[in-house]
Structures are given as C-alpha cells and as structure tokens.
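Enquirer: no sequence on this one, just coordinates:
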C-alpha cells in the first residue's frame, strides 16, 4: 500500500468517524474464517457496518476528530475491527452479545466504544451499552409519560359517566 493510498484510507475513516455518532472497536482475533464471515453477515443483517482496520489508521483518524478520543488509544493493540452504527448507539453492543450467544462463543470482545463523545473502554461495559435506549425509545417513553395523566383523566371521566347515568336511571325507576 502506497503512502497516498494510506492517506486516502485515513481520510475516509476520518470522515466516516465524523459522520457516525456511534462506533465500537472490537477484537475478533481467534475466530475462524467461517465464524468471521458469519459475524460480518450478522452485522449486515442488523444494519451495523464492520470493517477491519489497522490500529495506527484508527488512531490517526481519531486524532483528527473534534472530540477527544485519546482514552481509546490504549485499547488499539492487536487485532481491531470497527463497528459503525449510523443511528442506534446500542446496536453494535447488541450485535456482539447476540452473535456470541447464537454461536456459543466468547468472541468478538469489546475493546472500546464511542457514543457521541463519551468513551467506554473495556469488555465490562458491553452489557451496559447493550441496554442503553435508543433516541426513538427514549422519545417513546417521554410520550407515554406525557400521555399517562391524560389517559387517566379520560378513563375516570368515562367510568364516572357510566355511574352517573346508572344513578339517574335508578332514581327515575324509583320515581315511577
């Protein structure tokens, strides 16, 4: 690979990282070719892009970002692949967990993750990251909370209306 090709690859990766709010660095070393292909296919099915990139290229691309991702630099050793999720921050974490469970493996391992500008380093964060709610899920929760009091009022009025009409009917029958 020529210096120009390397520079172009770093620029492409820099742009991809700038345009993607969520990315994870994972270690898939030790997987067989068939398992690696299955992992790539699984990522594709779930809408997550997976690329294997040299650690030095990842670090150079991270250094060019506005946000400070220096906390990830120590995890850029050995085999590294990047998982990109354009819209959902927990999608790569869910992909890692589901793939492991489905194939009864303990790989790929989470090395580091970036959610917006927050950095999470280490495998111990995988469960936490997989349980994060997406933006749409949070909006849905807020709407449900806002609708809850209104639903209670409407339901109370509707049930009260039935009671009142029942009382009026009973009084009318007594009067006759």
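Expert: Yep, it's here. Worth saying up front: this structure is predicted, and the values here are computed from it rather than measured.
Enquirer: C-alpha from now on. contacts and neighbour counts both.
Expert: Will do.
Enquirer: spell out the secondary structure type for residue 78.
Expert: coil (DSSP: H, G, I helix; E, B strand; the rest coil).
Enquirer: over to the one 10 residues further on?
Expert: Using three-state DSSP, the structure places residue 88 in coil.
Enquirer: I'd assumed residue 138 was in contact with it.
Expert: No: the criterion here is Cα atoms under 8 Å, and residue 88 misses it with residue 138 at 11.7 Å.
Enquirer: which one of these two has more residues nearby?
Expert: Neighbours per residue (other Cα atoms under 10 Å) separate residue 88 from residue 138, with residue 88 holding more: 19 against 12.
Enquirer: need the contact partners of the helix or strand hosting residue 92.
Expert: Secondary structure from DSSP states H and E places residue 92 in helix 91-103. By Cα atoms under 8 Å, 6 or more residues apart in numbering, the residues outside helix 91-103 that reach it are 23-24, 39, 42-43, 46, 48, 83-85, 105-110, 126-127, 129-130.
Enquirer: go again using 6 Å as the cut-off
Expert: The contact list for helix 91-103 (Cα atoms under 6 Å, 6 or more residues apart in numbering) reads 106, 126, 130.
Enquirer: A further structure is provided below for comparison with the first:
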C-alpha cells in the first residue's frame, strides 16, 4: 500500500475521531434494506434537527474508538453501518432514529453513546421516548406559571372584596 493511501486512511480515521469527540451523542444503525428515498427522508429529518448521519467503514470506526471510552461500541461495527452524530441535543438522534425504525423495519439501532457515555439498547430506547429539551422547558414554564396565576387570582379576589366593602 502506498504512503499516500496510508496517509489518506489515517486522515479519515482522524476526522472520525474528531466527530466522536465533538459529539454529545452518536447512534450506530444498520440501514440495510432501506431504499434511497427512505434514506434521503431519514437524512432530511436528522438534518432538520442538526444531526448528521455518516456511513463509515467498520474498520475506520474500529480504529477511531481504539483507546477511548467508546471501545464498547466495537461489537456494533458489523455489516452496513451508519452513525448519527449530534453536537447539541444529545437525545435528538435517538428520538428520530427510534421513530424512523418503528415505521421502517429495515432500520435497526445497534448501539451508541449519549452525553459521552456508552448506552445499552434499552437505555437508548428509554432516552428516545423521553420528552425533548423544548418539551421539558415548556412543561417547566407551565409548572412555574401555574402557582403565579393562583397568587394573582388570590390577590385580585382580596382587592375585589376590599372594593366591594368600601
């Protein structure tokens, strides 16, 4: 093998290491059996959530996780492998891929990490069913505003009662 080819492969491994290190989460999937239209639809859904999916050779992934906290993922690098990376929302890839896998039997989640920690398939599925960041913020805002509304109503009732008495 020529030195140029070796250097090119080393650069690809280096780029994959950077993707893994910069990601808050990465979910490994087997996409075998999906049509081009289905993969395009999946990529669009992921892109809309600022998640990027890359098809990466298993040997490259194997070398990229060597000596890292992600070595437990090596068992998932079998067959056609794509990895969905998210740098911001750690749950977004799991949510989108789980929903897509529920609708398309050909897509299967093999493993991954969330918030820099390797998770089991059960844990990934649990995260995928949790409300997202925006939903949680909405729930928090609603929970915080409810007591304020009650206080406002009580103050208004006292003021109305004092006005009637006067």
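Expert: Sure thing, it's come through. Source: prediction; values computed, not measured.
Enquirer: moving C-terminal of the helix holding residue 92 of the first structure, what's the next helix or strand?
Expert: The helix or strand immediately downstream of helix 91-103 of the first structure is strand 109-115, counting by DSSP H and E.
Enquirer: tell me how far that following strand lies from the chain's centre.
Expert: Put simply, strand 109-115 of the first structure sits 11 Å off its chain's centre (Cα atoms, centre = their mean, to the nearest Å).
Enquirer: hang on, the earlier thing: who wins for neighbours among the contacts of helix 91-103 of the first structure?
Expert: Taking other Cα under 10 Å as the neighbour criterion, residue 126 ranks highest of the contacts of helix 91-103 of the first structure with 22 neighbours.
Enquirer: and the closest residue to that residue other than its chain neighbours, how far is that from residue 53 of the first structure?
Expert: Spatial nearest neighbour of residue 126 of the first structure, excluding adjacent residues (Cα to Cα, 6 or more residues apart in numbering): residue 93 at 6.0 Å. Separation of residue 93 of the first structure from residue 53 of the first structure (Cα to Cα, to the nearest Å): 19 Å.
Enquirer: more neighbours: the two, which one.
Expert: Between residue 93 of the first structure and residue 53, counted using other Cα under 10 Å, the more crowded position is residue 93 (24 against 16).
Enquirer: the longest helix in the second structure is where?
Expert: Ordering each helix of the second structure by length in residues (DSSP state H) puts helix 133-165 first.
Enquirer: what angle separates it from helix 92-103?
Expert: Counting by axes from the mean of the first three to the mean of the last three Cα atoms, to 10 degrees, helix 133-165 of the second structure points 100 degrees away from the direction of helix 92-103.
Enquirer: tell me which residues touch residue 175 of the first structure, please.
Expert: Residues counted as contacts of residue 175 of the first structure (Cα under 6 Å, 6+ apart): none.
Enquirer: now it: how far from residue 163 of the first structure?
Expert: In terms of Cα to Cα, residue 175 of the first structure sits 18 Å off from residue 163 of the first structure.
Enquirer: how about residue 49 of the first structure, what's its match in the second structure?
Expert: The alignment partner of residue 49 of the first structure in the second structure, by TM-score structural alignment, is residue 52.
Enquirer: now do the helix or strand hosting that match: which elements does it pack against?
Expert: Under the criterion of DSSP H and E, residue 52 of the second structure resides in strand 51-55. Contacts defined by 3 or more Cα pairs under 6 Å, 6 or more residues apart in numbering; DSSP states H and E place strand 51-55 of the second structure against strand 82-86.
Enquirer: lovely, talk soon.
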